[in-house]
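Asks: one predicted model, sequence on top.
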Amino acid sequence: MSEKQPECSIAIQVLPKVEGEEVIRVVDEVIAYLKSSGLPVFVGPFETTVEGPFDQLMEMVKECQKICIRAGAPGVSSYVKIAYNPSVGVWSIDKKVTKHHQ
């Protein structure tokens, strides 16, 4: 492959313990944070995927929890999927989804 693959990819779904459409506001704050990283981000209807360096992504997972709390949620549950392969990398977001969004 000519293009360097990312070493890690995460998919995160945060479920802040708030009522009604307040969930959207809190989740939007998390998504804004993920996008501000400058890393490739793909927002889906149930989870957001980010790819990049393993250590940075693990810190971002931690920060997502704190963002929910600072945004007013008394608690948060999250589902996180991690693909990590430092020696050869993982498939990029583009490789996995571009053909489905043309």
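Replies: Arrived safely, thanks for sending.

Asks: alpha carbons only for contacts and neighbour counts from here, please
Replies: Fine.

Asks: on the three-state scheme, I82 is what?
Replies: Following DSSP: H, G, I helix; E, B strand; the rest coil, I82 is assigned to strand.

Asks: er, V30 I mean
Replies: Per three-state DSSP, V30 ends up helix.

Asks: what is the burial count for it?
Replies: A count of nearby residues for V30, using other CA atoms under 10 Å, gives 24.

Asks: for P45, same thing?
Replies: 6.

Asks: before we go on, here's another structure to hold up against the first:
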Amino acid sequence: MAKTKQAGNEVFVAFQVIPRVREGNNFEIVDKAIEVVKQAGVPFQVGAMETTMKGDLDQLLDIAKHAQQVCLDNGAVEVITNIKIHNKTPDATDTFCTYDRGVTPANHMFVDNGST
């Protein structure tokens, strides 16, 4: 199947890594996964249960894959990664589930991270 891409089509990707370690603290490994996102230069928001990023889908999926690999590289014996993707067309701007209505308590915490 051929890839199609709309110009300027930003998506939201939220992901959660759940590393299992034999020794040590799995939260330290999760912190290393979050560092991957911070170093990637995309807008992001770290929440209690997942990290949400905004940008190009392929780039964001690559970041999530890299974050999962970093967990393995730092002592996890296995990692479960949950990924959610929110994509929309230009016709979605007047629908219920849009995130571009301005700053709200839910989206004010995105870190710009120099991507714009």
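Replies: Noted; the coordinates are in hand. Note that this is a predicted model, so its numbers are computed, not measured.

Asks: so what number do they get for TM-score?
Replies: The TM-score (TM-score structural alignment, normalised by the length of structure 1) is 0.77; 94 aligned residues with a CA RMSD of 2.7 Å.

Asks: in structure 2, which residue sits furthest out from the middle?
Replies: Centroid-distance maximum for structure 2: E23 at 26.7 Å, with CA atoms, centre = their mean.

Asks: between the two ends of stretch 16-28 of structure 1, how far is it?
Replies: Start-to-end span of stretch 16-28 of structure 1 (CA to CA, to the nearest Å) is 11 Å.

Asks: give me the buried positions along that stretch.
Replies: Neighbour-count burial for stretch 16-28 of structure 1, counted by 16 or more other CA atoms under 10 Å, picks out P16, K17, V18, V23, V26, V27.

Asks: among the residues you listed, name the ones in strands.
Replies: P16 (DSSP state E).

Asks: okay if I get the buried residues of stretch 16-28 of structure 1 as JSON lines plus distance to E7 of structure 1?
Replies: As requested, these are arranged in JSON lines below (distance: CA to CA, whole Å):
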{"residue": "P16", "distance to E7 of structure 1": "29"}
{"residue": "K17", "distance to E7 of structure 1": "32"}
{"residue": "V18", "distance to E7 of structure 1": "34"}
{"residue": "V23", "distance to E7 of structure 1": "31"}
{"residue": "V26", "distance to E7 of structure 1": "29"}
{"residue": "V27", "distance to E7 of structure 1": "26"}
